[in-house]
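J.: Generate a structure from the sequence data that follows.
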Amino acid sequence: MKHKFLSKRYWNSITTPMVEVVDLAYKYQDIIKLSLGDHDWVTDKYVIDAAYKDACEGHTKYTDSLGDPQLREEIIKYYHDVYGYPLELSEVMAVVGACHGMYLVLEGILDDGDEVIVPEPFFTPYENQIQLARGKMVPLETYEKDGFQVDAEGLRNLITNRTKAIIINTPNNPTGACYSKETLKAIAKIAIEYDLIIIADDIYGAFSFGKAFLPMTTMEGMKERTITIGSFSKDYAMTGWRIGYLLAPKYMIECFRDINEGICFSAPSISQRAALYALKIRDKFQPQLIESYHKRIFYAYERICKIPKMSVLPPQGSFYLFVNIKETGLTSEEVSKRILEEAHVLVIPGNAFGKSGEGYIRLACTVDMNKLKEAFDRISAMEIFS
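T.: Model prediction:
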């Protein structure tokens, strides 16, 4: 929107389909939202009660600018216990969710015009985040026929003298793809060969339905060049708490901390206490959370396989399905609009995730089984899928 009081940088900004669905969610009273990746699960009651108790006892002040030391120690313990991976307190920073962490990372590592390679389809905000840090996003298309895995040769061909980093997101939003160990090794080899940074957006690690999740930073030779972005939003059903963390070499963490001093200084103290307790008792609630989404996503997969002109790869991870609707002959936005207007089900068109997302829609299985059944009953009755 052009206005004299707005920065000229934003005069030609375009609202993305991802943002538009927020308004569309209120269009019909009986709408079923398979759009944004926000849990229908409530944060575990013990976590809420423990954080409340801490707030009553005085945890309402600023924490250390790097985060509550107890939370950071618990994150270190988690990586040691689960992955056998060593970390120092100076290599961990609490942030206000993964998007805040990504901003600090990009601001801290990019010079004007530096390039960041991003596998496409990609999490919608990446492009704007890179531009905010005065960088340039270079998309690397991945394809359904390859299971949306990154092609090493294609990656290598995009590297220039200005390439600074590669963002990897596995399990992936929006495709649900989990990068194989072979894919991760190939990416790591290229990063080392060209002296690049890996930004690992590891926010769906708990939702890997096949092989166990493998953080890039734990691979040989990768700790010194990997920045890990973690979050409690998805793996712990804590989206509204807005709490995450960064793992990186000490000098990087110090830089991110200094940048953050002019933004918010520290993450919310109460949210940090909640995250601490979520980590401590994860084995008491996380398995049920994961099993619930496993049932939902495989149910949705089976329903999609029975709907004409729809197809989808078997689920691998996350709680998203990236559904191929090319046989309809319509664009992803046209299909999404018709599903909304005729079935009162809200989905996100694939073009919200980059050019190669055209011909797909993303479904988030973040409603219970009864609502999922109703959603697919409505969709399967639509004329375009008959």
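
J.: When you work out contacts or count neighbours from here on, use the C-alpha atoms and nothing else.
T.: OK.

J.: wait, residue 328 sits on residue 309?
T.: Yes: Residue 328 is in contact with residue 309 according to CA atoms under 8 Å; the separation is 5.9 Å.

J.: Packing partners of the helix ranked longest in the chain?
T.: Using DSSP state H, we find that the single longest helix of the chain is helix 282-305. Contacts defined by 3 or more CA pairs under 8 Å, 6 or more residues apart in numbering; DSSP states H and E place helix 282-305 against strand 320-324, helix 369-380.

J.: now these in TSV, with mean neighbour count and distance to residue 105?
T.: Converted to TSV, those look like this (neighbours: other CA atoms under 10 Å; distance: least, CA to CA, whole Å):
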stretch	mean neighbour count	distance to residue 105
strand 320-324	26	26
helix 369-380	17	37
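
J.: do you know which of these lies nearest residue 49?
T.: Across the helices and strands packed on helix 282-305, residue 49 has its closest neighbour in helix 369-380 (27.9 Å, CA to CA).

J.: can you give me the angle the closest one makes with helix 282-305?
T.: If you take axes from the mean of the first three to the mean of the last three CA atoms, to 10 degrees, helix 369-380 sits at 20 degrees to helix 282-305.

J.: Contacts for helix 369-380 next, please.
T.: By CA atoms under 8 Å, 6 or more residues apart in numbering, the residues outside helix 369-380 that reach it are 32, 296, 300, 303, 304, 307, 339, 343, 345, 365, 385, 386.

J.: try 7 Å
T.: The set of residues external to helix 369-380 that reach it, using CA atoms under 7 Å, 6 or more residues apart in numbering, is 32, 296, 303, 307, 339, 343, 345.

J.: can you redo those as JSON lines with secondary structure and distance to residue 63?
T.: Formatted as JSON lines, the contacts of helix 369-380 follow (DSSP: H, G, I helix; E, B strand; the rest coil; distance: CA to CA, whole Å):
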{"residue": "32", "secondary structure": "strand", "distance to residue 63": "40"}
{"residue": "296", "secondary structure": "helix", "distance to residue 63": "38"}
{"residue": "303", "secondary structure": "helix", "distance to residue 63": "48"}
{"residue": "307", "secondary structure": "coil", "distance to residue 63": "52"}
{"residue": "339", "secondary structure": "helix", "distance to residue 63": "46"}
{"residue": "343", "secondary structure": "helix", "distance to residue 63": "48"}
{"residue": "345", "secondary structure": "strand", "distance to residue 63": "42"}
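
J.: this one as well, want them side by side:
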Amino acid sequence: MKRNYIARRFQLGGTGLSLDTEALSKYKDIIDLSIGDTDFTTDEAIIAAAFRDAGLGHTHYGDPKGDPELISAVCRAWEEDFGQPLSGNHVLVSASSCLGMALTMLAILDPGDEVIVFSPYFAVYRSQIELAGGVCVDVPTYADENYAIDEARLRAAITPRTKAIIFNNPANPTGMSYDRDTLSMLARIAQEYDLLIAADEIYTTYLYEGDFCPIRTLPGMAERTITLNSFSKNYLMTGWRVGVIIAEPELLAVMNRINGALVYTAPSISQRAAIQALSMRRSIREKYISEYRDRIFYAADRIEKIPYLSLVRPKGTFYLFPGIEKTGLDEKQFCEALLERAHILVTPGTPFGVSGAGHFRIACTVGIEHLKIAFDRMEKLSF
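T.: The predicted model follows:
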């Protein structure tokens, strides 16, 4: 009985986002546009700072809540960037924002509690919700509506068991970013129904229109927002595994207890690297993130010239989410055809929720010279 229960609990399905080593080994000229891992190596100054601090003895267990210097740097950067004071007891350092979201779900959900996600969404959300005993409720957004969040659909999804809304901005996989009107609508609904917002804000520097506004900074939202930040994407530190949770101290206390049963603390060396990264945040945006902006705009321009594809132009991240309705294929068939006929590896839209059907995700994590080869190959195909 216990074994069957465990099997049911983990029948969550693969995310479809893992590295396809079989496909990569099949063709020598494959172009991999499937995984959201930045292709730049972490800046040398960040690596040097971590190396220096390792030599100074930062190789031991640290404070379970996070390196005090890093927490102070996070608070200082938040106030400088967003104008909202932040104290250290509102910050918990986690071993990645992915773990941070899992800690959030484990901390706030009782069995049967519902969490609303806006589909298409980062595929792991569903697994994290279900692992905590919760129920993932898809509220679809659609390409023909520019992936706008519809208030009526959102309200219709709320029940007495709704505990939280996960809000990803800018969004993976669609590349959308949401304006202040959308944030204000979500804030109004969260307060009306007494809901928490789990704000996944890990792509904030990959924003190509306007300035980023954290939903936590809206009136009345600080006490009901759990903000997930990460050094992985904004600072090109995916392998360092360090993120930040910003929330009310009572919530963080529960998360810290759960975290203690899992990993105890984020890697000490990674946290020292993160301190250096925060001090360089503006130069990193200028040096690296501008390159992704050029890639995403180039890729969008190329896709718009391919007759069998459709696209809502992205406003952030380094992802595109083209539609394939003109091909007559489903997303899995199309991705298989793209691999076999053009040696291009992408991700089918199915893992991203109910609105992912009929789409596939491109991660622009190769240089423009490789993107050009990929789109030249795509242009030669017909369906």
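
J.: Can you pull the TM-score for these?
T.: TM-score for the superposed chains, counting by TM-score structural alignment, normalised by the length of the second structure: 0.97, backed by 382 aligned residues with a CA RMSD of 1.5 Å.

J.: Any chance of the helices and strands packed on helix 282-305 of the first structure in a markdown table with distance to residue 144 of the first structure as columns?
T.: Output for these, formatted as a markdown table (distance: least, CA to CA, whole Å):
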| stretch | distance to residue 144 of the first structure |
| --- | --- |
| strand 320-324 | 9 |
| helix 369-380 | 23 |
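
J.: quick one, which of the ones you listed is nearest to residue 190 of the first structure?
T.: Per CA to CA, nearest to residue 190 of the first structure of those: strand 320-324, 27.8 Å.

J.: Any idea how far that closest one is from the middle of the chain?
T.: 15 Å (CA atoms, centre = their mean, to the nearest Å).

J.: Quick one: residues in contact with it.
T.: 173-176, 310-312, 359-365.

J.: Closest one of those residues to residue 249 of the first structure?
T.: Closest to residue 249 of the first structure, out of all of the contacts of strand 320-324 of the first structure and judged by CA to CA, is residue 173, at 26.2 Å.

J.: contacting residues around the closest one?
T.: So residue 173 of the first structure contacts 122, 123, 320 (CA under 7 Å, 6+ apart).

J.: In which helix or strand does it reside?
T.: Using DSSP states H and E, residue 173 of the first structure maps to neither a helix nor a strand.

J.: Now do it against residue 144 of the first structure, distance only.
T.: 14 Å (CA to CA, to the nearest Å).

J.: Just give the nearest non-adjacent residue to residue 330 of the second structure, would you?
T.: Closest residue to residue 330 of the second structure apart from its sequence neighbours, by CA to CA, 6 or more residues apart in numbering: residue 358 at 5.8 Å.

J.: hmm, back to that, most neighbours among the contacts of strand 320-324 of the first structure, which one?
T.: Greatest neighbour count in the contacts of strand 320-324 of the first structure, by other CA atoms under 10 Å, goes to residue 175: 35 neighbours.

J.: Now that residue. Nearest residue, chain neighbours left out?
T.: Closest to residue 175 of the first structure by CA to CA, 6+ apart is residue 322, at 5.0 Å.

J.: now do residue 183 of the second structure
T.: residue 215 (6.2 Å).

J.: Now for that neighbour, how many residues are close by?
T.: 24.

J.: Does it touch residue 184 like I think?
T.: No: contact status for residue 215 of the second structure versus residue 184: not in contact, 8.2 Å apart, counting by CA atoms under 7 Å.

J.: gap between the strand or helix carrying residue 199 of the first structure and the chain center?
T.: Using DSSP H and E, residue 199 of the first structure maps to strand 197-201. Centroid displacement of strand 197-201 of the first structure relative to its chain, using CA atoms, centre = their mean, is 13 Å.

J.: That strand vs the second structure, average offset?
T.: With mean CA distance after the TM-score superposition for the first structure, strand 197-201 of the first structure departs from the second structure by a mean of 0.2 Å once superposed.

J.: Can you name every helix or strand that that strand contacts?
T.: The helices and strands touching strand 197-201 of the first structure, judged by 3 or more CA pairs under 7 Å, 6 or more residues apart in numbering; DSSP states H and E, are strand 163-168, strand 226-231.

J.: Could you check the angle whichever helix or strand comes after the first one makes with strand 163-168?
T.: Reading on from strand 163-168 of the first structure to the C-terminus, the next helix or strand found by DSSP H and E is helix 181-193. Calculated by the same axes, to 10 degrees, helix 181-193 of the first structure forms an angle of 160 degrees with strand 163-168.

J.: what does helix 181-193 of the first structure rub up against?
T.: 149, 150, 152, 197, 216, 222.

J.: what's the mean distance for it versus the second structure?
T.: Helix 181-193 of the first structure sits 0.5 Å off on average (mean CA distance after the TM-score superposition for the first structure).

J.: coming back round to it: aligned against the first structure, show me the partner of the residue nearest to residue 183 of the second structure.
T.: In the first structure, residue 215 of the second structure lines up with residue 216, judged by TM-score structural alignment.

J.: which residues does that match contact?
T.: Counting by CA under 7 Å, 6+ apart, residue 216 of the first structure has contacts 184, 200, 222.

J.: Closest one to residue 83 of the first structure out of those residues, please.
T.: Among the contacts of residue 216 of the first structure, and counting by CA to CA, the member closest to residue 83 of the first structure is residue 222, at 14.2 Å.
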